[in-house]
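S.K.: Sequence and predicted structure are below.
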Amino acid sequence: MAAEGDNSIYPIAVLIDELRNDDVQLRLNSIKKLSTIALALGDERTRSELLPFLTDTLDDDDEVLWALAEQLGDADFIVLVGGPDHAHTLLPPLESLATVEETVVRDKAVESLRAVASKLSGKQIEEFFIPMIKRLASGEWFTSRTSACGLFSVAYSLTSNNTKDELRTLFRTLCTDDTPMVRRAAAGKLGEFAKVVEPENVKRDMMSLFHHLAADDQDSVRLLAIEACSSIASLLSKEDIELAVVGTLNNAAKDKSWRVRYMMADKFTELQVAVGPDITKTNLVHAFAGLLKDAEAEVRAAACTRLKDFCEHLGEDYRVDSILTQIMPCIQQLVNDVNQHVKTALASVIMGLSPLVGKENTIEHLLPLFLTQLKDECPDVRLNIISSLDSVNKVIGISQLSQSLLPAIVELAEDSKWRVRLAIIEYMPLLAEQLGVTVFEEKLNQLCMQWLIDNVYAIREAASVNLRNLVEKFGSEWARVAILPKVLSMAKDSNYLHRMTTLFTVNLLSEVCSEDVIVETMLPVVLGLSNDPVPNVRFNVAKTLTKLAHNIPANIVQNDISPCIQDLATKDSDIDVTYFAQESLIAIKQKS
């Protein structure tokens, strides 16, 4: 019995020693072993000994406290204290953690408290959780009051009507707290709380709190109130929104703080969906246009990011007219914005307006803007336009697209900056897919071949990969006619780098070409390069032949490839060539 008793107190004793150690990592590791210790103790002793001990020993490093808060909210740990019937015993240590100074610890404690609350019965909520909320909400330090704000929504629906009245009153007190940090926390949870409050109380209580917070003297509070607006508006009738919400939104779009206007722009489509298309038409289109013209670049960029979604959510009966009369003039200015982040954000979405305004309007209003952006000095602007060409292609057709935009694309593909050329290469398969084989061969095929002899290795390498991707789209027979003659002719080039490029390209094309194409067109050229005067070419022949051997019949490997590699391995005068050839022989034998 004594030995058994000693073992039963061992986990707590060890934990006490480790938590008193000066080594933070040791204390952190001990906290991470709480589940093991609780399992050894059993649920009764975990509740009566371990949890009280943890509650009393919370003076520690923030990282340790965060780990403790995480452990106590874990679903497995709830099981270790005896399951949902005893889950309320986890509240005291988490309540203490919810009052500490470090924000990330408090946030994790609140997250865990919410997880525990989801396991509690209505009786436990009334008996244990609500008193805890009241203590936190009336705490002397603002830290506890900020934590309390995140707990109302998870308890409200499980309480009696009298308690609900108390909770709404208590939340109102937090919304009017003297400390900005508390009001900020309340504003951040206002929308979440409103979703669980009865409709009549939303109109009576939540709306007045929303107006109060939206007019707060701290911009950090006002912007969070705007974030909550979409949740509140979704709970109200059209009439109530017009009376109680629209004015606040219009004020926020013109707020003196750019941070509030930024939040308004960032959340605009959510607000738009919440208030509906009719109110959007009468009130929000003008507000959104104002954000697109905002004095701060961050606000304009945020509004640009939401441009396509905003236009998609406009009512069909007024969408085109609103875009052309109110939004398009703003876009025309933004195309030449002084800030590249604004132009980049616009370029990422502007193509998406084509399906919304139709073919004629795209050609008349949007195509000139696309051309301007394709010539923009910022590479990201140009690339965002190119990557979205499929949206325009579906609307105006490939003929119009090739006439209007391809010259600009060709100009970019020959840009003096190799990184620009590289980026264009990466989008070439996408362009090819949109243009089709005929237009691609006519307009861009020659360009793809020129990249194979570029002065920059990264361009040559990307060009080889590009050809592989094109063959994957257009087929092996297309490669035989349109690609391979030009690629293989480089095997006779006087520049050994071009001959190397031939081998690299063959390597990649062999992955997507048919067996006949490999044997009839690629293999003879590669075998011929085994006599190249440059050692680098010859050992790359060995590597390439190994790759080809995986995709052609065994008899051809035995009769043509193996003898060639054998000669390189035994007769070549260069040590690197013989080494790679021997490696190739081994690889081919393993394959067979």
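M.R.: Perfect, I can see it now.

S.K.: Please count neighbours and contacts with C-alpha atoms only from this point.
M.R.: Fine.

S.K.: Now for the residue nearest in space to the middle of the chain: which residues touch it?
M.R.: Taking CA atoms, centre = their mean, the centroid of the chain lies closest to residue 305, which sits 14.0 Å from it. Going by CA atoms under 8 Å, 6 or more residues apart in numbering, residue 305 touches 345, 346, 348, 349.

S.K.: where along the stretch 201-350 of the chain do the helices fall?
M.R.: Along the stretch 201-350 of the chain, the stretches classed as helices by DSSP state H, counting those that start in this stretch are 207-214, 219-233, 238-244, 246-253, 258-266, 268-275, 277-279, 285-292, 297-305, 307-312, 319-322, 328-334, 340-347.

S.K.: do the same with the stretch 351-500 of the chain
M.R.: Going by DSSP H, counting those that start in this stretch, the stretch 351-500 of the chain shows helices at 354-357, 359-361, 367-374, 379-386, 389-404, 406-413, 418-435, 437-443, 445-451, 457-474, 476-478, 484-489, 496-509.

S.K.: Comparison target, given below:
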Amino acid sequence: MESDESLYPIAILIDELKSDDVTLRLNAIHRISTIALALGPQRARDELVPFLQDSLDDEDEVLLALAEELGPSFAEHLGGPPYAHLLLGPLENLAAVEETVVREKASESITKLAALLTPAQIDEHYLPLLRRLSGGDWFTSRTSATSLFAAVYPKVGGDVASTQEDLRKMFAALCNDDTPMVRRAAARDLGPFAKCLSKEQVVTDIIPLYRKLSSDDQDSVRLLTVQDLIAIAEIVSHEETKSYLLPSIRAAVGDKSWRVRYMVADHFVKLATAVGQDVVRDELVQAFVALLKDNEAEVRTAGSGQVPGFAKLVDTDIILARLLPCVRELSTDQSQHVRAALATQISGLAPLLGKDATIEHLLPLFLSLLKDDFPDVRLNIISKLEQVNEVIGIELLSQSLLPAIVELAEDKQWRVRQAIIEYIPLLANQLGVSFFDEQLANLCMSWLGDTVFSIREAATVNLKKLTDVFGVEWARQTIIPKVLQMGVHPNYLYRMTTIFAITTMAPSLNAEAINDTILDAVVPMVEDPIPNIRFNVAKAFEVLASVLSQTDGGRSAVSSRIVPGLEKLKEDSDADVRFFAQKGLQAIENSKTAA
């Protein structure tokens, strides 16, 4: 007879799962792996699994947690793959509940378990489960069943051909189900199932099911068949695509529901890649143009995102004659979301068109989009200019775009100004130091006085990156003097920016630059009347000390100039100042010990 102690884990679990407190029940579910480990494989199989199968909670959150826990990793606590089928029982119950996310998670766990099962286990345990779910009275179980076929179709044992034929018939029945929710699930899972079948079976069995679903009276079913169309096109030959799928492709592009057309537009490059060059040339160019001119902004937005990807599949002549006129229209589209989507992608056309065509056709569109009223359009163009630079060269790009960039640097939207700041180091690296000093240096310094903190912060990071690009000596001559001038400004925000800039730039500087120029400006700021500045001086001292400690002369400066400053701040009247001063002194002491 077992002792009371041996029953302890399961008894606690039972009590917690019967609790009125949802949090307690949820915690119990998250601990079932630990409890299974404590029970051992035999008792976990004999006691824990039956208990879990019989004690379905009414809270979706708890059921979802259980569906997640009962996956392949939990099978290890039952004794490994030979016993993995025992988890199918609890998961079958979860796959039939009303809440969609619980069913989906249960189905996901079932398909993962299928990878552990032998053909004998599949025949004995998995297929009966699949038949029960497929023939369930409630649509919930039938919707779960559709996702379970692909995982085991290639693995069935016994009379393989007969069993696989049964599975195809079961799936076909779900595709023809009276309930739209089941047909929708079947449409979602038709493509993955098709990939398990031979090409002949796809033609004879899957394509008729696809046609049926793609002409369903519910657009929520039809829109999911777009990905099925791609999956089937990837399996059959290009000639078979022409024979069997062309009418369906035309129907999808011209579907009366904008949601179906949106799905076609959103997956257009994948579809074009799958169907072959002949179909692209003869059918899809015209179809793509139609989608880019669609009445619905959502469809045009999705199509705009596919422009460079589709352009890669056609000749340059077609890009210039058929696609570019659409792109011009989209660049002035009444929907800001369409223009924003285009702005993200349009630069991808530059490598395909080459230098001359990019200058002639794309640059005017870039300049137009850079002046767009909608900030996201301007941001998206700026973030993708590198591709254009690689094609036409920085000199031409800077001549064309520099005035626009300078204008955007003063944009009323601070996010636009921030995006320009983040682009400056890349531009500087390509422009060279002399051009940068002449055209952009003053602009970079002006951002340090911006009214928005995020801009001032981004400006200090920008100075660090520029120092990495042009070197410490350039920073000493060009940037550092201007930064330090702000350290004596009457407005404390300017003085604060000086400290931020020094702290951010310090890791990119050397001990000589810090000792010769920066400390002279920072040390007097120990006496600043504003506590916020004093504690930021303490934080700056810590960073400067870490750089200075790398050389003998720097270590001397730490002892003679930084430590006395921190000692003074350690006696400050403000608690925050004292805290950061003490932290800085401790960091210096630790670095000495480590050395």
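M.R.: Here it is on my side, so go on. These numbers come from a predicted model, not from an experiment.

S.K.: picking that back up, let's see if you can find the most crowded of the contacts of residue 305 of the first structure.
M.R.: For these, the largest neighbour count, defined by other CA atoms under 10 Å, is 28 neighbours, found at residue 346.

S.K.: quick one, what contacts that residue?
M.R.: So residue 346 of the first structure contacts 301, 304, 305, 307, 334, 335 (CA under 8 Å, 6+ apart).

S.K.: just residue 309 of the first structure next, same as before
M.R.: So residue 309 of the first structure contacts residue 269 (CA under 8 Å, 6+ apart).

S.K.: if we can go back for a sec, mind putting the helices of the stretch 201-350 of the first structure in a markdown table, distance to residue 591 of the first structure included?
M.R.: Converted to a markdown table, the helices of the stretch 201-350 of the first structure look like this (distance: least, CA to CA, whole Å):
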| stretch | distance to residue 591 of the first structure |
| --- | --- |
| helix 207-214 | 71 |
| helix 219-233 | 62 |
| helix 238-244 | 72 |
| helix 246-253 | 68 |
| helix 258-266 | 57 |
| helix 268-275 | 58 |
| helix 277-279 | 65 |
| helix 285-292 | 62 |
| helix 297-305 | 52 |
| helix 307-312 | 53 |
| helix 319-322 | 62 |
| helix 328-334 | 59 |
| helix 340-347 | 50 |
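
S.K.: Distance of the aligned partner of residue 427 of the first structure in the second structure relative to residue 366 of the second structure?
M.R.: In the second structure, the residue paired with residue 427 of the first structure is residue 423, using TM-score structural alignment. From residue 423 of the second structure across to residue 366 of the second structure, the span is 16 Å (CA to CA, to the nearest Å).

S.K.: can you check residue 168 of the second structure too?
M.R.: The gap separating residue 168 of the second structure from residue 366 of the second structure is 52 Å, by CA to CA.

S.K.: Tell me which of these two has more neighbours.
M.R.: For residue 168 of the second structure versus residue 366, neighbours defined as other CA under 10 Å are more numerous around residue 366 (23 against 20).

S.K.: Could you check which residue of the first structure pairs with that one?
M.R.: Counting by TM-score structural alignment, the partner of residue 366 of the second structure is residue 370.

S.K.: residues in contact with the nearest residue to that match once chain neighbours are set aside?
M.R.: In space, and not counting its chain neighbours, residue 370 of the first structure is closest to residue 385: 7.0 Å by CA to CA, 6 or more residues apart in numbering. Going by CA under 8 Å, 6+ apart, residue 385 of the first structure touches 347, 348, 351, 370, 373, 374.

S.K.: what lines up against the third one once you look at the second structure?
M.R.: Read it as residue 351 of the first structure. Under TM-score structural alignment, residue 351 of the first structure pairs with residue 347 in the second structure.

S.K.: Settle this for me: that match is touching residue 383, isn't it.
M.R.: No - Residue 347 of the second structure is not in contact with residue 383 according to CA atoms under 8 Å; the separation is 9.8 Å.

S.K.: Of these two, which one has the most company?
M.R.: residue 347 (26 against 16).

S.K.: Could you report the distance from the more buried one to residue 341 of the second structure?
M.R.: Residue 347 of the second structure is 12 Å from residue 341 of the second structure, by CA to CA.

S.K.: Residue 369 of the second structure: what's it in contact with?
M.R.: Here residue 369 of the second structure is in contact with 331, 339, 343, 377, 378, 381 (criterion: CA under 8 Å, 6+ apart).

S.K.: And for residue 472 of the first structure?
M.R.: residue 512 are the contacts of residue 472 of the first structure under CA under 8 Å, 6+ apart.

S.K.: In the second structure, what sits opposite it in the alignment?
M.R.: Matched by TM-score structural alignment, residue 472 of the first structure corresponds to residue 468 in the second structure.

S.K.: Same question for residue 88 of the first structure.
M.R.: Using TM-score structural alignment, the partner of residue 88 of the first structure in the second structure is residue 85.

S.K.: Contacts only, for that match.
M.R.: 113, 117, 121, 125, 126.

S.K.: Can you tell me which of the residues you listed is nearest residue 485 of the second structure?
M.R.: Residue 485 of the second structure lies nearest to residue 113 out of the contacts of residue 85 of the second structure, by CA to CA, at 67.3 Å.

S.K.: if I look at that closest one, how far off is residue 149 of the second structure?
M.R.: For residue 113 of the second structure, the distance to residue 149 of the second structure (CA to CA) stands at 13 Å.

S.K.: next one: residue 115 of the second structure
M.R.: Looking at residue 115 of the second structure against residue 149 of the second structure, where the rule is CA to CA, the gap reads 12 Å.

S.K.: if we can go back for a sec, select from the contacts of residue 369 of the second structure the one having the most neighbours.
M.R.: When neighbours are counted by other CA under 10 Å, residue 343 leads the contacts of residue 369 of the second structure with 28 neighbours.

S.K.: Distance check, that residue against residue 329 of the second structure.
M.R.: Distance, residue 343 of the second structure to residue 329 of the second structure, using CA to CA: 13 Å.

S.K.: Quick one: map residue 394 of the second structure onto the first structure.
M.R.: Per TM-score structural alignment, residue 394 of the second structure is aligned with residue 398.

S.K.: Cross-check the contact I'm expecting between its match and residue 435.
M.R.: Yes - using CA under 8 Å, residue 398 of the first structure is in contact with residue 435, at 6.1 Å.

S.K.: quick one: which of the two has more around it?
M.R.: Taking other CA under 10 Å, residue 398 of the first structure and residue 435 do not tie; residue 435 has more neighbours (23 against 17).
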